[in-house]
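Chemist: sequence and predicted structure are below.
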Amino acid sequence: MDWLVRMNNVLDYIEEKLDKEIDYKEIARVACCSEFHFSRIFSSITGISLSEYIRRRRLTLAAFELQKSDRRIIDIAMKYGYESADSFARAFQKTHGIKPSECRLKGKSLKAFPKLSFQLSIKGDTEMEYRIEKLEFEIRLIGKSKPVKTSRAFKTIPTLWSTAKKEGLMQQLINMSWENPKCSLEGILGVCGKEAAIKDEEFNYFMGVRYHDEAPEEMETLIIPPSTWAVFPNIVEAWKRLYSEWVPTSGYELADLPCIECYYPPGHKPRHELWVPIIPK
């Protein structure tokens, strides 16, 4: 399928560039999606961030080269993107458990991280409920944002909401929301990234509401342009299956906009939904 071909083309591109500079914008171009969305796709499917995968592959090749050649450690370090022998030694020891100089001793154990390959697992035993929403107006949100590491997002985001509840932010958002609904995107919103083209290791998670009056001084404003959305009930389940099951077979591409987690007021069914920006292929 086109989606699988593009994802594996990205892995081929990375493999060819492990001893050179890797252009993250080129990765996104090969994948035919934004840097932000590719980062989410990659970490969701593999369980690690893109940068961590690249780091592991580089250190795997560096270990092979240390064992098979007499090249200086600093030369190998620079070949795989490290500016000094010290930074290379720290990364190498963190991954392999030994110093680069010890790598050449017989009997030393190392860790090899092989090149990944994307494959489509055909399940079909559990349907994915969704609907398409086309919002032909600008969405104005106010709230607060916090940086989140992509690799720890599923652990960090619940903690952010817990803190927001303790500090009163959640109640403040509740008090400002659920008034004069203009569309079904109403409630407490968690926006995954204020912009699409951000670093793969981290994104800003925005906690806010749709609001049209003047924003309080301590809050930020986020504007999302008119767009089309695929909407899924049950946020946790939707995140798990979105990239590996729905996107490859849907006939849609992810748009260059952030995804939105929507938490509805008491008594609403479903309790929460994931809004995913899309465009037709």
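Modeler: Structure's in. What do you need?
Chemist: C-alpha from now on. contacts and neighbour counts both.
Modeler: Fine.
Chemist: for this protein, what spans make up the helices?
Modeler: Listed in chain order, the helices of the chain (DSSP state H) span 2-16, 24-31, 35-46, 50-68, 73-79, 85-96, 153-167, 169-176, 235-241, 247-250.
Chemist: and those: which comes nearest L141?
Modeler: L141 lies closest to helix 169-176 among the helices of the chain, at 10.8 Å (Cα to Cα).
Chemist: save the helices of the chain as a markdown table, and put in distance to M207 too.
Modeler: Listed next are the helices of the chain as a markdown table, based on distance: least, Cα to Cα, whole Å:
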| stretch | distance to M207 |
| --- | --- |
| helix 2-16 | 31 |
| helix 24-31 | 26 |
| helix 35-46 | 18 |
| helix 50-68 | 25 |
| helix 73-79 | 41 |
| helix 85-96 | 34 |
| helix 153-167 | 8 |
| helix 169-176 | 9 |
| helix 235-241 | 15 |
| helix 247-250 | 25 |
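Chemist: of those, flag the one that's most buried.
Modeler: The highest mean neighbour count among the helices of the chain, using mean count of other Cα atoms under 10 Å, belongs to helix 35-46: a mean of 22.
Chemist: for that one, the distance to its chain's centre please.
Modeler: Chain-centre distance of helix 35-46: 4 Å, with Cα atoms, centre = their mean, to the nearest Å.
Chemist: adding another structure so you can compare the two:
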Amino acid sequence: MISALNRLVDLVEARLADELDVSGLAKELGTTEYHLRRMFSSLAGMPLSEYVRRRRMTVAAADVVRGEDDLLSIAVRHGYGSTEAFGRAFRAVHGAGPSDVRRAGGPLRSQPQLRFRLTVEGTTPMDTRVIDRPAFRLVGHAARVPLIHHGINPHIQQHITALPQEEHVRLKALSDTEPLGLLQVTHDVDPDATEGSELTYLHGVAVSQDTPTPDDLDAIEVRSGKWAVFRSPGPHPQALQTTWAATATEWFPSNPWRLRPGPAIVAILDRADDFSTATCELWLPIEPTDWQPGDGGEVAAR
């Protein structure tokens, strides 16, 4: 996966002025657009689309400062149909418009070309199991909430606390298949995992396909397939968020699996009364790749 991401960076660099065909690039690299976007954003700390925009404006800034061409010619060369669209993108990256930068020589905010490398961070084994599950259904109470990468998501917390206690008891009684118990489910996540983008959060349980779903509950159908299940004990939610990040930085680059579309599920196995610590299981839908030992490439500082 690391070598595929570095190849992606090279392909982006060669096609900066073109409209980015991520699906086509993913096929060239032997993976899926979904997995490529998720791994890029997790490891780079920014969406692929944002990286491309920053690189375009970094290269375009040199043309602007050089002053040999008019701004419309520079805009068209870098994939923009008008000076207005180019100016908006330029200002968003550099904090000043191209005309101002041409006169003053700055300010400029350069985006270096990324290079992914592996670091020796995998000295602590990840407690993981890979299981095959038939199709099942997730039922509960769903809400659209913004994605927040660090700390407790107040929108999710508000959604959960708004449910009466008897509803939690009712949901737990419906649970009849793995993962068991009350679950925290995220679905329809932006493949770039952009912070602030909306996702579907469901507070509910897993039931087998033939279990009737009460009319007042939301449902997510989950197709059959394999799952990677990561055990995460420690301070909550920090330990869980660390484990989630480590799946991208350590586990996927080192194993012959990739993410497939589907919900991510968190099961709380045990917790302190005040929820300061918890033992969780993170369930991620996966599928095999054609990865071979030695494909990991260099490991990444970014």
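Modeler: Yes, it's here. Every value quoted in this text rests on a predicted model; they were computed, and no experiment measured them.
Chemist: of the helices of the first structure, which is nearest E133 of the first structure?
Modeler: Closest of the helices of the first structure to E133 of the first structure is helix 247-250, at 14.9 Å (criterion: Cα to Cα).
Chemist: what's the closest one aligned against in the second structure?
Modeler: Aligned by TM-score structural alignment, helix 247-250 of the first structure falls on residues 252-255 of the second structure.
Chemist: which residue is nearest the centroid of the first structure?
Modeler: In the first structure, the residue lying closest to the centroid (Cα atoms, centre = their mean) is R40, at 2.5 Å.
Chemist: quick one: map that residue onto the second structure.
Modeler: Match for R40 of the first structure (TM-score structural alignment): R38.
Chemist: wouldn't R55 of the second structure be in contact with H94 here?
Modeler: No: under the criterion of Cα atoms under 8 Å, R55 of the second structure is not in contact with H94, lying 11.4 Å apart.
Chemist: quick check: neighbours shared by those two?
Modeler: Counting by Cα atoms under 8 Å, 6 or more residues apart in numbering, no residue touches both R55 of the second structure and H94.
Chemist: just the strands in the stretch 151-300 of the second structure please.
Modeler: 183-187, 198-208, 218-222, 225-235, 257-259, 264-271, 277-288 (DSSP state E, counting those that start in this stretch).
Chemist: can I get those in CSV with mean neighbour count?
Modeler: Shown next, in CSV, are the strands of the stretch 151-300 of the second structure (neighbours: other Cα atoms under 10 Å):
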stretch, mean neighbour count
strand 183-187, 21
strand 198-208, 22
strand 218-222, 17
strand 225-235, 19
strand 257-259, 24
strand 264-271, 19
strand 277-288, 21
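Chemist: distance to A17 of the second structure added to these, as CSV?
Modeler: Formatted as CSV, the strands of the stretch 151-300 of the second structure follow (distance: least, Cα to Cα, whole Å):
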stretch, distance to A17 of the second structure
strand 183-187, 33
strand 198-208, 29
strand 218-222, 39
strand 225-235, 38
strand 257-259, 29
strand 264-271, 35
strand 277-288, 33
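Chemist: select, out of those, the one closest to R103 of the second structure.
Modeler: Checking those against R103 of the second structure by Cα to Cα gives strand 198-208 as the closest, at 39.9 Å.
Chemist: would you mind pulling up the elements that the closest one packs against?
Modeler: Here strand 198-208 of the second structure touches strand 136-146, helix 165-174, strand 183-187, going by 3 or more Cα pairs under 8 Å, 6 or more residues apart in numbering; DSSP states H and E.
Chemist: understood, closing this out.
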